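Novice: task: produce atomic coordinates for the following.
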Amino acid sequence: MASSLTKDSASTPGSEKTFFGHPRGLATLFMTEMWERFSFYGMKALLPLYLVAPGGMDMNAATATAIFSIYMAMVYLLALPGGWFADRLWGPRKTITIAALVIMLGHLTLALPGQAMFFLGLVFVAIGSGLLKANISTMVGHLYNGPDDPRRDGGFTVFYIGINLGAFFAPLAIGTVGEKVNWHLGFAIAAFGMGLGLIQFLLGGRHLSPQSSVVPKPVPRAELMGLVRKAMLWIIAAVVFYGVAVATDVYTLNWAIVPITVSGLLIPIWVLTKIKRDKSLNDTEQSKMTAYIWFFVAAAIFWMIYDQGASTVALFGKNSTDTSIFGFDFPVSWFQSVNPVLIMAMAPVVAWIWLALNRRGQEPNSVVKFASGLFLVGISFFVFLIPLSMAGDGDKVGAYWIVAIYFVHTIGELCVSPVGLSVTTKMAPEKYASQMLGVWFLAVTAGDCTTGLLSIAGVDLNKSGVVAMEATMAIIAAVAVFMYRKKVKALMGDVH
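Specialist: From the prediction side, this is the model:
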């Protein structure tokens, strides 16, 4: 999933040379994002497999799924403070530089043996990814003369291709080396990819907009010092608490992952409640926020199932799928290259369908598109039930079943992700305009944390009954959104 909407821009760097008709700075950001996505999706493909591998962490599937889900949730949760650091402290360009260094450090730490190094590396990668996620898209917007620049949409399309190119090649390179040669070497290649992205970013910095170096709303020193003091108090409290737990030999992994998972569910609720109860919002903004909560809850259900494509479905692929084609046995991590290929192939088709329906006056509104995406992700898990039942006696199923699940996932994503990003920016109250993209990412956090809690509770997510329950829940949610589409549309006001 990738963001393609940003804050408004104000300036374009002066340069006669272009990148496919776009400002030269787009090439810099294209390559930076491509290599960052290479490292991120390589890590995503490798992580669940490493967690369960005897030569890796040798965990059971439930613990592996919980850790993977929490990691993904934290990446999206940290996008919110990532935007704050850019807006209030460093500016987008400096924030991205620091983020790339932290991501590189995280992958290098993962390349070192030892459980402590593993979890420390995960923390670094999650922090760095959160810092980078929304800010690089903001910098793409800075290259154009505001939202009405005719090149703007095309620029984000080119940028989106870079995202998916990185996502496609990552499992083929990092996954292959990690699975077939050495897990830690795979993580080291992810660090190398991020390093290439950072070098490209620094060398091409002269082509970027000067606006990307500006701190839009600098935080006053007194306020900053107050925040630092509060952060230090929380850190000291956590160190003392967990230090005592370790010293008294009562500490287990759940002491860390349960509070993080619960926080990942409570923080989105707290943020939405805070915005909704803000008395400074006018009636129109309040109405739009009520409508937005419908989208948010539905999105959380969608991402809960969708992100299991890299955990629950991937682990099923490892244990119960025949990965041989014409005598060639491919690594399980290669399945994670299916989605970006399908995105690049299907995105233009879906866009063409919407345009064709629009010309006939039949294009569905945002609510219906969203319900369709939610319905499709439910269908994908009903499809998942078929290979699950076929593999019940220990038989191997064909790889095409995994591809079929990812195909339905992808069509659903193309209905949900662009619509969610669009309505988030259009329905955002003016007071929270710069924060709402981070709020949208909290839906991913909530969905992944739900998966994490189920895994921590010992629920086997690869059981037919659980998969059927999740699929049914998504279908019911889709039907509910569709049935109340007129009410939600009325609450949205002038947003279409």
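Novice: from here on, contacts and neighbour counts on C-alpha atoms
Specialist: Fine.
Novice: which SSE is immediately downstream of the host helix or strand of Leu227?
Specialist: When elements are assigned from DSSP states H and E, Leu227 belongs to helix 221-247. Using DSSP H and E, the helix or strand that follows helix 221-247 towards the C-terminus is helix 254-276.
Novice: can you pull the contacts of Leu357?
Specialist: By C-alpha atoms under 8 Å, 6 or more residues apart in numbering, the residues touching Leu357 are Glu363.
Novice: what about the helices in the stretch 301-450 of the chain?
Specialist: Using DSSP state H, counting those that start in this stretch, the helices of the stretch 301-450 of the chain run over 312-320, 338-359, 366-390, 399-427, 436-456.
Novice: now the angle from the third one to helix 399-427?
Specialist: Put plainly, it is helix 366-390. Orientation of helix 366-390 against helix 399-427 (axes from the mean of the first three to the mean of the last three C-alpha atoms, to 10 degrees) gives an angle of 160 degrees.
Novice: how about the last one?
Specialist: What separates the directions of helix 436-456 and helix 399-427 is an angle of 140 degrees, with the same axes, to 10 degrees.
Novice: how far does whichever helix or strand comes after helix 436-456 sit from the chain's center?
Specialist: Per DSSP H and E, helix 436-456 leads on to helix 464-483 as the next helix or strand towards the C-terminus. With C-alpha atoms, centre = their mean, to the nearest Å as the basis, helix 464-483 stands 22 Å off its chain's centre.
Novice: run this one through as well so I can compare:
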Amino acid sequence: MASSLTKDSPSAPAGPEKTFFGHPRGLATLFMTEMWERFSFYGMRALLTIYLISGGPDASKGLQGGGLGMDLATTTAIYSIYLSMVYLLALPGGWLGDRLWGPRKTVTIAASTIMLGHLTLALPGTGSFFAGLALVALGSGLLKANISTMVGHLYDGPNDPRRDGGFTIFYMGINIGAFLAPLIIGTVGETYNWHLGFALAAVGMGIGLIMFLLGTKHLSPESSRVPTPLSREERVTWLRKGMTWLLIAAVFYGAVGLSGNFTLNWAMVPLTLAGIVIPAAVLIRIKRDKELSATEQTKMSGYIWFFVAAAVFWMIYDQGGSTVQAFGTTKAAGELFGLGFPSSWYQSLNPVFIMALAPVFAWFWLWLSRRGQEPSTVVKFAAGLFFVGVSFFFFLIPLAMAADGTLVSPMWLVGIYLIQTVGELCVSPVGLSVTTKMAPAKYASQIMGVWFLAVTAGDSVTGLLSIGGVDLGKTGVVALEALLASLAGLAVFMYRRKVRALMGDIH
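Specialist: Got it, this is the predicted structure:
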């Protein structure tokens, strides 16, 4: 990336400040840190489903052995719970950055935790697998909540004309890392050795951590500040509460374990329930806050529509890494145009589609806006739900073709991921924008964590269904999910005037 550094004024006589594509030099540090973190995150995620089913009843004959040999229902539950915890932990991650460590120190701790998690995953054994998965989820939640805040610190307030461009460049780092990871980590892990693949994810995060530490001098001093530090009394109170709950959990699970009754469900069921109850409790707490003005209360009522719609969207969309990935691994041909490839490469499709289509969507919305025809936020959300529903209706075709054991063309998977990406571009950036616009002033710094809770809720529902024995890869279930998303999109569209009225001056 050194070649991309430019100078603001090449003819200046004395040491002009270096910039990164015209942006503060610290953006390069955060860009590279996030790119390598996403490389490690998406690389491990590309292996996760395949590793869990390897050696199990739902694995294809040609798949490398040495995995955990789980059935598809358990695999889907673990995958969904893992993702839901990543987004749930973004909420306490933001709190730790705001109250205890500051964003810069929190990111350092987060990256170290992620690297340790991947190294633990590189060790054989079921115990090390779950310990590593927990560490990666914890570190990812801590980092996710703070690194974007640090990007904002590089600019002179929200009105800095470079700010939006800076976040766009940062977003490209995410997708570059996500695109490369399955091609490298996925190939090594799926083709040669699972644990070597996990070790490569640790190397990626290690590179990101080193680049972050070397580049901290270019970051804003604001990133080291703790915005609202805990008082001594608050520290003692929080420590006491944390130790109390930790002790209760240790005693309870110790007793279950010693009784010989412990199964995986003893851990998975509480986590899925927490992933549904906590988002609902947070929304209820904000909605019932008497300090909010009448206008803010009304906007929160409107925001709940978006939140529920987003939860339905992510419930289906995130199965691209579990249900759809498992289908691609076991029911799709392992070659295209005569060239063989590991099934983990399917996870590179979404980021490459994002990079290709995001500029097109940005141009398209602007083109419609200039003509006074740009769809409202509500209509865009309805379209996103519709497209994710269509992706699962489309999924029904290869499911039917593979029913007799026929291996379908990988192009069916390409089509599913393409349609889902179109839906994502209607929901994700729009949801981020509407979240910041509709946030009550009191919760302005916490609201992004609330938005992430929609992902937690959606994935937790998926996990709960899998734990309950629902086969999410069955034709009837896929059809029901497709219908659910389509009906949710239709409901949002039909009530668009009511939702827009609740949004007040936000459109």
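Novice: residue most distant from the centroid, the first structure?
Specialist: Relative to the centre of the first structure, the most outlying C-alpha is that of Thr248, 37.4 Å out, by C-alpha atoms, centre = their mean.
Novice: aligned against the second structure, show me the partner of that one.
Specialist: Correspondence of Thr248 of the first structure to the second structure, assessed by TM-score structural alignment: Ser259.
Novice: how about Ala237 of the first structure?
Specialist: Using TM-score structural alignment, Ala237 of the first structure sits opposite Ile248 in the second structure.
Novice: just Gly186 of the first structure next, same as before
Specialist: So Gly186 of the first structure corresponds to Gly197, using TM-score structural alignment.
Novice: how big is the offset of the helix or strand where that match lies relative to the first structure?
Specialist: Element membership of Gly197 of the second structure [criterion: DSSP H and E] is helix 194-215. By mean C-alpha distance after the TM-score superposition for the first structure, the fitted helix 194-215 of the second structure averages 0.4 Å away from its aligned residues in the first structure.
Novice: in that helix, which residues are buried?
Specialist: Judged by neighbour count (16 or more other C-alpha atoms under 10 Å), helix 194-215 of the second structure contains these buried residues: 194-206, 208-209, 211-212, 215.
Novice: residues in contact with that helix?
Specialist: For helix 194-215 of the second structure, contacts defined as C-alpha under 8 Å, 6+ apart pick out 26, 29-30, 32-37, 39-41, 43-44, 47, 51, 66-67, 108, 111-112, 114-119, 121-124, 185-190.
Novice: report the buried members of those residues.
Specialist: Buried among the contacts of helix 194-215 of the second structure (16+ other C-alpha under 10 Å): 26, 29-30, 32-37, 39-41, 43-44, 47, 51, 66-67, 108, 111-112, 114-119, 121-123, 185-190.
Novice: okay, and which of the residues you listed map to strands?
Specialist: In strands, judged by DSSP state E, none of those are found.
Novice: that older thread, adding distance to Leu208 of the first structure, write the helices of the stretch 301-450 of the first structure out as a markdown table.
Specialist: A markdown table is the format used below for the helices of the stretch 301-450 of the first structure (distance: least, C-alpha to C-alpha, whole Å):
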| stretch | distance to Leu208 of the first structure |
| --- | --- |
| helix 312-320 | 39 |
| helix 338-359 | 26 |
| helix 366-390 | 34 |
| helix 399-427 | 24 |
| helix 436-456 | 22 |
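Novice: and Leu196 of the first structure, what pairs with it in the second structure?
Specialist: So, by TM-score structural alignment, Leu196 of the first structure is matched to Ile207.
Novice: what separation do you get for that match and Leu200 of the second structure?
Specialist: 11 Å (C-alpha to C-alpha, to the nearest Å).
Novice: likewise for Thr76 of the second structure?
Specialist: 24 Å.
Novice: leaving out chain neighbours, which residue sits closest to Ser324 of the first structure?
Specialist: Counting by C-alpha to C-alpha, 6 or more residues apart in numbering, Ser324 of the first structure lies nearest to Phe330, which is 6.3 Å off, once chain neighbours are set aside.
Novice: I'd say the one you found and Thr321 touch.
Specialist: No: between Phe330 of the first structure and Thr321 there is no contact under C-alpha atoms under 8 Å: 11.2 Å.
Novice: of the two, who's got more company?
Specialist: Here Phe330 of the first structure and Thr321 are set side by side on neighbour count (other C-alpha atoms under 10 Å), and the busier one is Thr321, at 21 against 15.
Novice: map the more buried one onto the second structure.
Specialist: In the second structure, Thr321 of the first structure lands on Ala332 (TM-score structural alignment).
Novice: residues in contact with its match?
Specialist: 407-410.
Novice: so which of those residues hold up in the first structure?
Specialist: By both residues aligned by TM-score structural alignment, their matches' C-alpha atoms under 8 Å, these still in contact after alignment to the first structure are 407-410.
Novice: any chance of TSV for the contacts of Ala332 of the second structure, columns neighbour count?
Specialist: Listed next are the contacts of Ala332 of the second structure as TSV, based on neighbours: other C-alpha atoms under 10 Å:
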residue	neighbour count
Leu407	16
Val408	21
Ser409	18
Pro410	19
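Novice: for the counterpart of Lys276 of the first structure in the second structure, list the residues it contacts.
Specialist: Mapped onto the second structure by TM-score structural alignment, Lys276 of the first structure lines up with Lys287. Contacts for Lys287 of the second structure (C-alpha under 8 Å, 6+ apart) come out as 297, 300-301.
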